[in-house]
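Colleague: Predicted model, plus sequence, below.
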Amino acid sequence: MTPSRASTSTDTANRNLAVAGVMLVIFLFAIDATIVSTSMPTIVAKLGGLELYSWVFSIYMLTSALTTPIFGKLADLFSQRRLMLIGIGIFLIGSTLCGAAQSMEMMIAARAVQGLGGGAIYALAFIIVGVLYPGQQRAKMQGIISGIWGLASVFGPLGGGVIVENWNWRWIFFVNLPLIAIATALIIVGLKEEQGEKRKPALDLAGAGALLVGLLLIFYALAQSAHAHHPLTAETAAIIAIGIAVLVIFYFIERRAPEPIMPLDVFHIGLYKSSTAVATLSAMGVFGAISYLPLYLQGVLGMTASGTGLVLLVLSMGWTAGSLLAGQGINRIGYRLVAIAGMSLLVFGYLLLIAPRAGAGALDVIIGSLAIGVGMGLANLTTLVAAQTAVSPHRIGVATSTLMLFRTFGGAFAVSLLGTVMLGRMQSALAQLKNSNTAVPPELWDKLANPQNLLQASTRAEIPVDLLAHLIPALGDALWYAFLTGFALMVIGIAAGCFMAGYTPASTPRPQK
């Protein structure tokens, strides 16, 4: 097999076509993560399966997380263009099946397929751009790609709402088809590859299998705990323990594999190791905020769903701006200072959420969301470019996908951790309130065990006024402790940023092996 890879010598016109195609498919992958949010009430009304609601979102991110490291490694061994087209093909099949779904179970299965293709697209988009552009240009282009991700997260819910209101909900998936065709044509025409030396690589099938099983178990447990009323169940702990045991087996497999799916020696490179730590911690910060700010805004401050959407829009736009700024900043002042600036903004954002012990006001949350978004953009782009530049050219694929895997795990872990903290505090408060409100029916207490139910008008209507007056501060207090946990993690992130080297992309020493 010939390990073909994108070429930096590709002429400008062809490179522009290829990058336009890559930008379009990364936009489609990112937008499909959020476009269903405003469409789900309509989809549930048509297909039923309300109890499976959350899995339409979770399964997409779960399966994309599984394929990201696999395709990242394959990109170092085989044709990157061919792998991108395979990923696009899987994504196309998934989109078609989503649009044709006749039940919620079919929808979840189709979203799983869509996520498998999306994970390949996600990894390969950043890998191809990383190969097509040298150091300084790479930072700028990766900033633009990251900015497109931020814009997609904004337009997803808006686009879903427009399509559902004016057409059939199935078109939120079918609209992908012509756009995928355009992107495919651009990549086929524009992406030229250099042919490497012919060889038959030894595929690490055992390592890939162990990694997939271990990640599947852990991500499933984290996703399940994020949706449960009692995250730390014995079943969840057992699944996580088994997943960790499988990953320990994976570690020993990788030590012996001739072509490991995740080469462990990349973690001997100081810049790569510190970049991975900062990327993981920054993802914890932003996904923790995205997951629990809506509950605070609506459940505690009484903001409407549209108002909450505008606050998250501020965060997303900040993410986009931070990515673009980082692309310029790391070329001038180096990785360390930009990463520290990003983590400092994340700390500042969380500080605004916890500084008023009685609870942050709307203005605090808006400014905090902007700071968190800009901070994530700075840290996200900086760690990506640093990781790609720290390794030899033939390892860009696995270095990129491994970083993305840690980032995804960080986000999933933070959602579960902050949820555990919040629910622990909330359940303590409910136990005290239950003793002094014996007239409240048991069914209502069961509903209140899940704080998300406080956002439903029907549930609030059942709650006595005097009890509601105690529940809202209790929820605010529980979320305060969750945000305090996030703040502590971001402080650790600043410390991790201090260990990043102060190189610029142009001055980074690069190993040849």
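Modeller: Done, it's in.
Colleague: from here on, contacts and neighbour counts on C-alpha atoms
Modeller: OK.
Colleague: From the contact counts, what lies against the helix or strand hosting Ile108?
Modeller: Take DSSP states H and E as the rule and Ile108 turns out to sit in helix 104-132. Packing partners of helix 104-132 (3 or more CA pairs under 8 Å, 6 or more residues apart in numbering; DSSP states H and E): strand 5-6, helix 12-34, helix 55-77, helix 80-100, helix 135-166, helix 396-436.
Colleague: Could you check the angle the third one makes with helix 396-436?
Modeller: An angle of 160 degrees separates the directions of helix 55-77 and helix 396-436 when computed by axes from the mean of the first three to the mean of the last three CA atoms, to 10 degrees.
Colleague: try it against this one:
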Amino acid sequence: MAVHTAAHHSSGQVLPFRESLLAMLGISFVTMLVALDQTVVGTALPTIVSELRGFELYAWVATSYLLTSVITVPIFGRLGDYYGRKPFVIVSIVVFTGASVLCGAANDMMNLVLARSLQGIGGGMLVGTAFACIPDLFPDSVVRLRWQVLMSSAFGIANAVGPSLGGFLTQYYGWRSVFYVNLPVGLLSLFFVWRFLPHLRHVEHTGKMRLDWPGALLIAIALGSLQLFVELLPKHGITLSAFALLGLAVASAISLWKWEQRCPTAILPVDMFRNRSLAALFTLAVLGGFTMFSLLFYAPLLFQGGFGMSPKEAGIVITPLVVFITIGSIANGRVVSRVKNPNLMLYIGFAMVALSCLGVVVATRSMQQWVLMSFMVVGGLGLGFVMPNLTIFAQQTAGREHLGIATALLQSLRMIGGMIGTALTGTLVTHMYKSGVRSALEGAGASHWFADLGDPQILINRDAQTTLVNQLTHAGHNGAMLLESAREALVAAIHLGLALAAVIAVVSVWQTRRVPPVKLQRKLEPVIHAD
């Protein structure tokens, strides 16, 4: 494999326009693959849980994916810095698409969670390598912002069709089809990446790279035990096993920090966390992930389970959230390089996300659809102002040496925020819903029906609802009223969960002041081109 330094074109890109366009199409299809999966699954999830029975694993369908992604993103971010990103992008597409087929074939919730874990490994490899390909191709950050519009558009197309497609496929072809839809997109992205993405490396290396496996293992233990602790606490209270998990998470995190200070090829370069600007951006990534994933996963459940919408109707209401993430990203690309203080976009973005969460918190079933959709528009625009800027600012601050790991770490931390957000919101919703239903049933002297009404999946499955109401009425209870009480309990529970997300968004606005003023400079540095 011949290695040579690629000459930069005057416009601040490594390749001529046509080659740049085809390479970016490859990365855009990869982005589409991940985005489509996240949005389609979110809308289909209530129906999946209703069919496979297992609300206790509802949050795990999301968090198993996030957990394995979080662990693999930094590993492959670092490997991509060392060996070049193209081989890992190709492998990740194959793993992700194969795992999607396994998800579609799952016959119970546990198998689905395991298949989602494998899908998360593929997704983590994709995010850790594909996103860092863009600064490789466009070292000039102003040129990069222009080209990122292409990726934002792909992200937007996937997000625009995702919720409605998820609702449509679930309603007419069954929930399994929402996973099989990844197959054609995966094959298309594989073709473009294989054929057109150049194999770029920053530095020419001799000898084998030593990967920090102890660091990777400690990350897995710390995050895995933290996740289990967050899941167990609301369900079982303060128990010995919950404390043991918390202790394991803290001990692993301390061990990780100490080990990474000594390890020459640390998976988490400690010096990056000492950089004031990067540390502030990393914190915002965690907070942003918390709010974003809470909104993406629990708004569909509110609209379907709480407000009684069909999957298709819920998909239509959710669509503006994901469409306007893209529109916000495109608008941001035009504005951020022209304003005197680019940090202003982070303040505006987080404030809009907080407003969107508060809008959903005050939402009622009688509220007109266009009002609910306007809350989604505000949230989408806010996230569109926040997410690309966190990435661009971190790449600008980290410099060429830590480009891959900084990009990967930012995505990882956003996923950690998402993992904590969906788990905390999920356990809060489950706990509060069960408590509300239990008190309603006790008041009606129907406590023994808790097994049927204690799982929110009954509020998604219309056939099961009709059967249950008839059974309750036959037993001398007001079935319709008890079902309505369950809906009210779910709405109140999700409102509380999203109120927490709104508080986190407000904290993010306050936290943004810790980011030192960022200047978008033009940097042209040589890159190793391996063909």
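Modeller: Received it, and whenever you're ready, just let me know what you need. All values derive from a computational prediction rather than experimental measurement.
Colleague: Give me the TM-score for these two chains.
Modeller: Overlay of the two chains. TM-score (TM-score structural alignment, normalised by the length of structure 1): 0.84; 503 aligned residues with a CA RMSD of 3.8 Å.
Colleague: Helices along the stretch 351-500 of structure 2, start to end?
Modeller: In the stretch 351-500 of structure 2, the segments counted as helices under DSSP state H, counting those that start in this stretch are 369-398, 403-443, 450-453, 462-474, 479-511.
Colleague: Give me the distance from the longest one to the chain's centre.
Modeller: In this view, helix 403-443 of structure 2 has its centroid 12 Å away from the chain centroid, taken as CA atoms, centre = their mean, to the nearest Å.
Colleague: And it, what does it pack against?
Modeller: By 3+ CA pairs under 8 Å, 6+ apart, helix 403-443 of structure 2 packs against helix 58-83, helix 109-137, helix 213-236, helix 276-301, helix 369-398, helix 450-453, helix 479-511.
Colleague: To which residue of structure 2 is Leu370 of structure 1 aligned?
Modeller: Using TM-score structural alignment, the equivalent of Leu370 of structure 1 in structure 2 is Val377.
Colleague: picking that back up, now the helix holding Ile108 of structure 1: buried residues?
Modeller: Buried residues in helix 104-132 of structure 1, counting neighbours by 16 or more other CA atoms under 10 Å, are found at 104-105, 107-132.
Colleague: Test my guess that Gln511 of structure 2 contacts Leu284.
Modeller: Yes: if you go by CA atoms under 8 Å, Gln511 of structure 2 and Leu284 touch, sitting 7.2 Å apart.
Colleague: The two - which one has more neighbours?
Modeller: A count of neighbours by other CA atoms under 10 Å puts Leu284 above the other of Gln511 of structure 2 and Leu284, at 29 against 16.
Colleague: In contact with the more buried one, which residues?
Modeller: Leu284 of structure 2 is in contact with Leu390, Ser508, Gln511, Thr512, counting by CA atoms under 8 Å, 6 or more residues apart in numbering.
Colleague: For the residue nearest to the spatial centre of structure 1, which non-adjacent residue is spatially closest?
Modeller: Geometric centre of structure 1, nearest residue: Thr408, 5.1 Å, by CA atoms, centre = their mean. The spatially closest residue to Thr408 of structure 1, leaving aside those adjacent along the chain, is Ala65, at 6.7 Å (CA to CA, 6 or more residues apart in numbering).
Colleague: That neighbour corresponds to which position in structure 2?
Modeller: By TM-score structural alignment, Ala65 of structure 1 lines up with Val70.
Colleague: before we move on, what about Pro464 of structure 1?
Modeller: Checking TM-score structural alignment: Pro464 of structure 1 goes with Gly479.
Colleague: Do I have it right that that match meets Thr467?
Modeller: No: with contacts defined as CA under 8 Å, Gly479 of structure 2 does not count as touching Thr467, sitting 10.0 Å away.
Colleague: between the two, who's got more neighbours?
Modeller: Shown here are Gly479 of structure 2 and Thr467; by other CA under 10 Å, Gly479 has more neighbours (19 against 10).
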